[in-house]
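*Asks:* coords below, sequence missing:
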């Protein structure tokens, strides 16, 4: 038996204790930041094709009216979790936690909101449940990363389902045994593989929705009396054994429990300034810095070399048939940054992906492994080094250790609002965006979700 045989129980005990403890002021504010970032992305994504496809499935399968699926009206709690979770990850705008390479909001908030609406729960308890679930998801993802990713698993759903189960357990008021069983049940729902990268399959967007739904199911079944393995995290055939490998080599129990209840690792989540894979952001920042500092003319660029960590080098695709392929392409996004001086959602439209100038510049981008960057990721940074050569033979180089939005290179509340308005205004207008921004900062009820849903639906083309 492992010396950490009580890991699942330790986590369950913390969840129950934390559920009756007020969030520190700094943490309360941070969760509201995450809420604003999340809902802006959900609203912007809810008018897209993936959202429409999942909406058809939800309408067929999850009938009810107890929870709000933004942009789709009322449905069941499970249906709302599926749709809002999918849309939370739908345009690659969602925040994340670098040490675990995962996006906690797109899994946990949809699960929490759906159950809170269904059960009539509001106020601090909702934010507290969300914070607890996201904290656990980040710690679990970190404890097994990058071994989990190297085994081809997508950390957001595989670790996120535990966070969703934990958060919903808080809302349901489960005791330690109940929480341990909910986590045990969540282990059987963990899943999501990276094969979507090969053809940029849109199932990637669905992963958080699936995990949010399954987290609700796990907690609900535990409340109903179904048991799960209460050694799910540390067991010989448990989560870490299956998804990571050997303890002390591939995963680390201490990462889960270190200063648990004293320190919130959730405070170290990042905010994305660009709607694309976070692994690309360091190179984008470096390219933008070079463009601004040296007033580079894109027409004069003869080559762009990007050195970065190994996982980022896997995102060197040059096929741009879909939005997702563009959002996962380091050569394309760096070319766009060099060409336009920004990377925005419109840069991934079909027209933008076919822009001859962007395609010509993309062909000049070379991606290579940077050993120092690889040694830094994921524990201390997401480095990228960009070197630009121009037609006159001049060379310009810039290195970014941490992309903008990381806790050591943070995005201010003001810039976060600017990002949110940029996502919201095209969908619900300035007045609607202002209402949502204020509702997030002053959160005490979920009543605004129906208002947001109505605003999105009224803006959708008939």
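*Replies:* Alright, I've got the coordinates. Not measured: the values here are computed from a predicted model. Residues are numbered from 1 along each chain as shown.
*Asks:* only C-alpha atoms for contact and neighbour calcs from this point on.
*Replies:* Noted.
*Asks:* and residue 159, that one's in a strand?
*Replies:* No - under DSSP: H, G, I helix; E, B strand; the rest coil, residue 159 sits outside any strand and is assigned helix.
*Asks:* Spit out the contact partners of it.
*Replies:* With contact taken as Cα atoms under 8 Å, 6 or more residues apart in numbering, residue 159 is in contact with 137, 138, 140, 141, 190.
*Asks:* and the residues you listed as TSV, adding neighbour count?
*Replies:* Shown next, in TSV, are these (neighbours: other Cα atoms under 10 Å):
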residue	neighbour count
137	34
138	31
140	28
141	32
190	23
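*Asks:* Which members of the residues you listed occur in helices, if any?
*Replies:* 137, 138, 140, 141 (DSSP state H).
*Asks:* Check it against this one:
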């Protein structure tokens, strides 16, 4: 059945989802929990959790939710705010290349926040999550096609969160329209390339997109008006086939906790390092050929973890020196690694016309050229990122990433319990035990 955005938000069921979409939703639950656990431990995660407890308290008679990995009781908007910032603090969450952004970093924490006051089984939980992803992706595509500025994911994930929340709170159709309209109007129209050029903790805007969507639902429930959402109702071509064709199927996953635009260059560097048995000390300089927006990542001389996450030269240098780009390569101590700093500063970024053309179609490509101290020049093949739908991470790789992110914080037993529950989530009669595992204090 083909739906309107409103009927899709309310009528689509777990059994209606293709098996490929069902598998992606389960994969995204596990992957996002892992990223949230890693993000909770960052300075950005700690600041926003504290802020939520101080400023987003639940009303005496209003709905309540718990902060992830903290357990503190706050408003649903407060829980979505802190959870989205925590996930966005480690740039390892799932995404969608054509929309140049990330749905799960806003949708998942908002869903957990709503789940604090709405009883759900596992299938209902994941069907609601699919609504948030699909509506968010399509709203983002409409926004990017109809506006000249490249806005952060927070601008359009707010609309997906609102559609999902309207479903969970069983709003009538007209109130659902208003919820999406309020979310679109109040969602953060933040400029993504500003954070690329000047990296800070503002990141991808989802820290405000998630609570904007949550708040929109409760406002619409109370009778506040805000329809229409123009990305939904004034751009019908982006909603064709809703419920039949799934943007979710273009979701990708990230092996490295840095901006995805850097990933093909990291993989190219890794291949050269392994293929030639390189000693980083013998590398004189690096050239990264890629598409325009990736060259703006630059970051040859980072000063903060934010600079690394939105950089390309430093993560590539880390791969050449250490053979990995993981959470350790985001820690402050890595900024004092003399060899990584040397190679990063000796890195030049250049645009490739073919890669620019491919980027217009949502593809991310890079090639790395290494010049060694003895004058030898090594050139990689052209790379696309690992984790794309046609170059996927395996289930084992997703699991290993999840454990590497969660075990240091939660311990092996709790991480195993979460993974086991997610693995059979469609059979779970009550989502509360999973939320308890996610939200229990550490």
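*Replies:* Thanks, I have it. Owing to the predicted nature of the structure, the values given are computational and were not obtained by experimental measurement.
*Asks:* Overlay them and tell me the TM-score.
*Replies:* Comparison of the two superposed chains (TM-score structural alignment, normalised by the length of structure 2) gives a TM-score of 0.91, and 429 aligned residues with a Cα RMSD of 2.1 Å.
*Asks:* show me where the stretch 351-462 of structure 1 has helices.
*Replies:* 356-362, 371-376, 413-441, 448-459 (DSSP state H, counting those that start in this stretch).
*Asks:* List just the nearest of the contacts of residue 159 of structure 1 to residue 204 of structure 1.
*Replies:* residue 190 (14.4 Å; Cα to Cα).
*Asks:* from what I can see that closest one touches residue 164, true?
*Replies:* No - the pair residue 190 of structure 1 / residue 164 is not scored as a contact, 11.2 Å apart, by Cα atoms under 8 Å.
*Asks:* before we move on, the earlier item: turn the ones in helices among the contacts of residue 159 of structure 1 into JSON lines, columns for distance to residue 410 of structure 1.
*Replies:* Formatted as JSON lines, those follow (distance: Cα to Cα, whole Å):
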{"residue": "137", "distance to residue 410 of structure 1": "21"}
{"residue": "138", "distance to residue 410 of structure 1": "18"}
{"residue": "140", "distance to residue 410 of structure 1": "23"}
{"residue": "141", "distance to residue 410 of structure 1": "22"}
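*Asks:* Show me what residue 438 of structure 1 lines up with in structure 2.
*Replies:* For residue 438 of structure 1, the aligned position in structure 2 is residue 420, judged by TM-score structural alignment.
*Asks:* residues contacting that match?
*Replies:* Here residue 420 of structure 2 is in contact with no residues (criterion: Cα under 8 Å, 6+ apart).
*Asks:* quick one: it from residue 90 of structure 2, how far?
*Replies:* Residue 420 of structure 2 sits 24 Å away from residue 90 of structure 2, going by Cα to Cα, to the nearest Å.
*Asks:* Give me the common contacts of residue 190 and residue 164 of structure 1.
*Replies:* With contacts taken as Cα under 8 Å, 6+ apart, the residues that reach both residue 190 of structure 1 and residue 164 are residue 211.
*Asks:* Quick one: neighbours of whatever residue of structure 2 lines up with residue 324 of structure 1, just the number.
*Replies:* Using TM-score structural alignment, the equivalent of residue 324 of structure 1 in structure 2 is residue 306. Residues contacting residue 306 of structure 2 under the criterion other Cα atoms under 10 Å number 24.
*Asks:* Residue 306 of structure 2: what's it in contact with?
*Replies:* Counting by Cα under 8 Å, 6+ apart, residue 306 of structure 2 has contacts 199, 200, 201.
*Asks:* Out of these, give me the one that has the most neighbours.
*Replies:* residue 199 (22 neighbours).
*Asks:* So it: helix, strand or coil?
*Replies:* coil.
*Asks:* measure it to residue 302 of structure 2 for me?
*Replies:* In terms of Cα to Cα, residue 199 of structure 2 sits 10 Å off from residue 302 of structure 2.
*Asks:* Likewise for residue 260 of structure 2?
*Replies:* For residue 260 of structure 2, the distance to residue 302 of structure 2 - Cα to Cα - is 18 Å.
*Asks:* of those two, who's got more company?
*Replies:* Between residue 260 of structure 2 and residue 302, counted using other Cα under 10 Å, the more crowded position is residue 260 (30 against 20).
*Asks:* residues near the nearest residue to that one once chain neighbours are set aside, how many?
*Replies:* Leaving out its chain neighbours, the residue that sits closest to residue 260 of structure 2 by Cα to Cα, 6 or more residues apart in numbering is residue 254, at 7.1 Å. Residues contacting residue 254 of structure 2 under the criterion other Cα under 10 Å number 23.
*Asks:* Report the aligned residue range of structure 1 for stretch 28-39 of structure 2.
*Replies:* Against structure 1, stretch 28-39 of structure 2 falls on residues 34-45 (TM-score structural alignment).
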